[in-house]
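S.K.: Whatever this is, show me its structure:
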Amino acid sequence: MEKKKILFVCLGNICRSPSAEAVFNGVIKKEGVSADFIVDSAGTSGWHAGEPADRRMQSHAIKRGFNLTSLSRKFDPKTDFDYFDMIIGMDDSNIENLKRMANGTADLGKIHKMTDFSQAFDYDEVPDPYYGGADGFELVLDLLEDSCEGLLDKIKKNEI
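M.R.: Sure thing, here's the model as predicted:
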């Protein structure tokens, strides 16, 4: 079986998308299917390229057992659309940016929104916690844990 390649995308790739990468890696590790996936994250902007995840986000994630080890990078439409099977944006703005960068229907078909996989929450976006307080980082992790489990469930059921 060929590995499923998933890319999580937010604006700066320092809060939400590296957290989604770490959470999904945790979910697939717990399920014993890590070998079936390649998981990465990127940002639609390059403002933080080469930087680690936001320290506040790292701190909240570590408390839940997730280690954010990736370095920020900018989404590259020339290579990322071809390489990844699924490109999952955190909010409507990211989704619109990804759609503008897409080159045809094949690329558009790979774009999904993170909260579309949520099972327990009624949010239509994963909100950016950057300018908020601790509650925002905790909410992001709550949404990502739920949505990552939902994503794996849909993959296992061949629904996506």
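S.K.: going forward, measure contacts between C-alpha atoms and count neighbours the same way
M.R.: OK.
S.K.: For the chain, just list every one of the strands.
M.R.: Remark: strands assigned in the chain by DSSP state E are 4-10, 37-43, 86-89, 111-113.
S.K.: and those strands as JSON lines, adding distance to D146 and mean neighbour count?
M.R.: Conversion of the strands of the chain to JSON lines gives the following (distance: least, Cα to Cα, whole Å; neighbours: other Cα atoms under 10 Å):
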{"stretch": "strand 4-10", "distance to D146": "15", "mean neighbour count": "24"}
{"stretch": "strand 37-43", "distance to D146": "17", "mean neighbour count": "22"}
{"stretch": "strand 86-89", "distance to D146": "15", "mean neighbour count": "25"}
{"stretch": "strand 111-113", "distance to D146": "13", "mean neighbour count": "20"}
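S.K.: Please give the structure of this sequence too, so both can be compared:
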Amino acid sequence: MGGIHMIHVLFVCLGNICRSPMAEAVFRKMLEEEGIADQFQVDSAGIGAWHEGLPPHEGTRKILDDRNISYQGMKARQINNQDGEYFDYIIAMDEQNISDLQFLRDQTSNTNIAKLMDFVEKSEEVNVPDPYFTKKFDYTYQLIEKGCKALLQTIRQERGV
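M.R.: The predicted structure follows:
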């Protein structure tokens, strides 16, 4: 089946324990349900290294457990320069993440760096609020689910998947 280019998607938030691992898990589940998971590599990372090596936050794990979405093997990591070269899509959760990713934008022209909610038409939010601070994991999940659906639709259109 030569010629199929793997599509690399990286979700980014502040510490990589709440929003970005939730998005990674939700997006993986969508790809599995669509039967196209073998065409993608999905990961997540944080701006900071505070939680490096830790599993997703208990609030994120509960939301994913309630919906039977796997997060097995996921551990927080910090984004690095190589991510800018490797990933086709780097999807941030908020404006501050986008600002913090400027170092990658300066070194790559092929990577699509955007906020997750940029893909949602007429979204009630422009950022995905951090449930680490808001404690609103259900609301975060709702936004991430909408964003991931819209992102997948965009990738399908752009890449013919």
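S.K.: right, so of the strands of structure 1, which gets closest to G65 of structure 1?
M.R.: Comparing the strands of structure 1 by their distance to G65 of structure 1 (Cα to Cα), the top pick is strand 37-43, with 17.6 Å.
S.K.: equivalent range in structure 2 for that closest one?
M.R.: Mapped onto structure 2 using TM-score structural alignment, strand 37-43 of structure 1 covers residues 40-46.
S.K.: In structure 2, which helix is the longest?
M.R.: When structure 2 is parsed with DSSP state H, its longest helix is helix 137-159.
S.K.: Average offset of the match of strand 37-43 of structure 1 relative to structure 1?
M.R.: Following superposition, stretch 40-46 of structure 2 is found to deviate from structure 1 by 0.2 Å on average (mean Cα distance after the TM-score superposition for structure 1).
S.K.: Identify the residues contacting that stretch?
M.R.: The contact list for stretch 40-46 of structure 2 (Cα atoms under 8 Å, 6 or more residues apart in numbering) reads 6-17, 20-21, 24, 27-28, 76-79.
S.K.: that older thread, how big's the offset between the longest helix of structure 2 and structure 1?
M.R.: Looks like 1.1 Å for helix 137-159 of structure 2 (mean Cα distance after the TM-score superposition for structure 1).
S.K.: For that helix, name the packing helices and strands.
M.R.: If contacts are counted by 3 or more Cα pairs under 8 Å, 6 or more residues apart in numbering; DSSP states H and E, helix 137-159 of structure 2 sits against helix 19-34, helix 58-66.
S.K.: mind listing what's buried in that helix?
M.R.: Judged by neighbour count (16 or more other Cα atoms under 10 Å), helix 137-159 of structure 2 contains these buried residues: 137, 140-141, 143-152.
S.K.: Now the aligned partner of H57 of structure 2 in structure 1. Nearest residue, chain neighbours left out?
M.R.: Matched across to structure 1, H57 of structure 2 falls on D54, judged by TM-score structural alignment. Among residues not flanking D54 of structure 1 along the chain, I14 sits closest, at 5.3 Å (Cα to Cα, 6 or more residues apart in numbering).
S.K.: What is the aligned counterpart of the one you found in structure 2?
M.R.: If you follow I14 of structure 1 across to structure 2 using TM-score structural alignment, you land on I17.
S.K.: That match - how many residues pack around it?
M.R.: As a burial measure, I17 of structure 2 scores 29 neighbours (other Cα atoms under 10 Å).
S.K.: so it sits right up against P56, yeah?
M.R.: Yes - if you go by Cα atoms under 8 Å, I17 of structure 2 and P56 touch, sitting 4.3 Å apart.
S.K.: shared neighbours, these two?
M.R.: Common neighbours of I17 of structure 2 and P56 (Cα under 8 Å, 6+ apart) are K75, A76.
S.K.: what's near enough to touch the alignment partner in structure 1 of N80 of structure 2?
M.R.: Matched to structure 1 by TM-score structural alignment, N80 of structure 2 sits across from D76. Under the criterion of Cα under 8 Å, 6+ apart, D76 of structure 1 has no neighbours.
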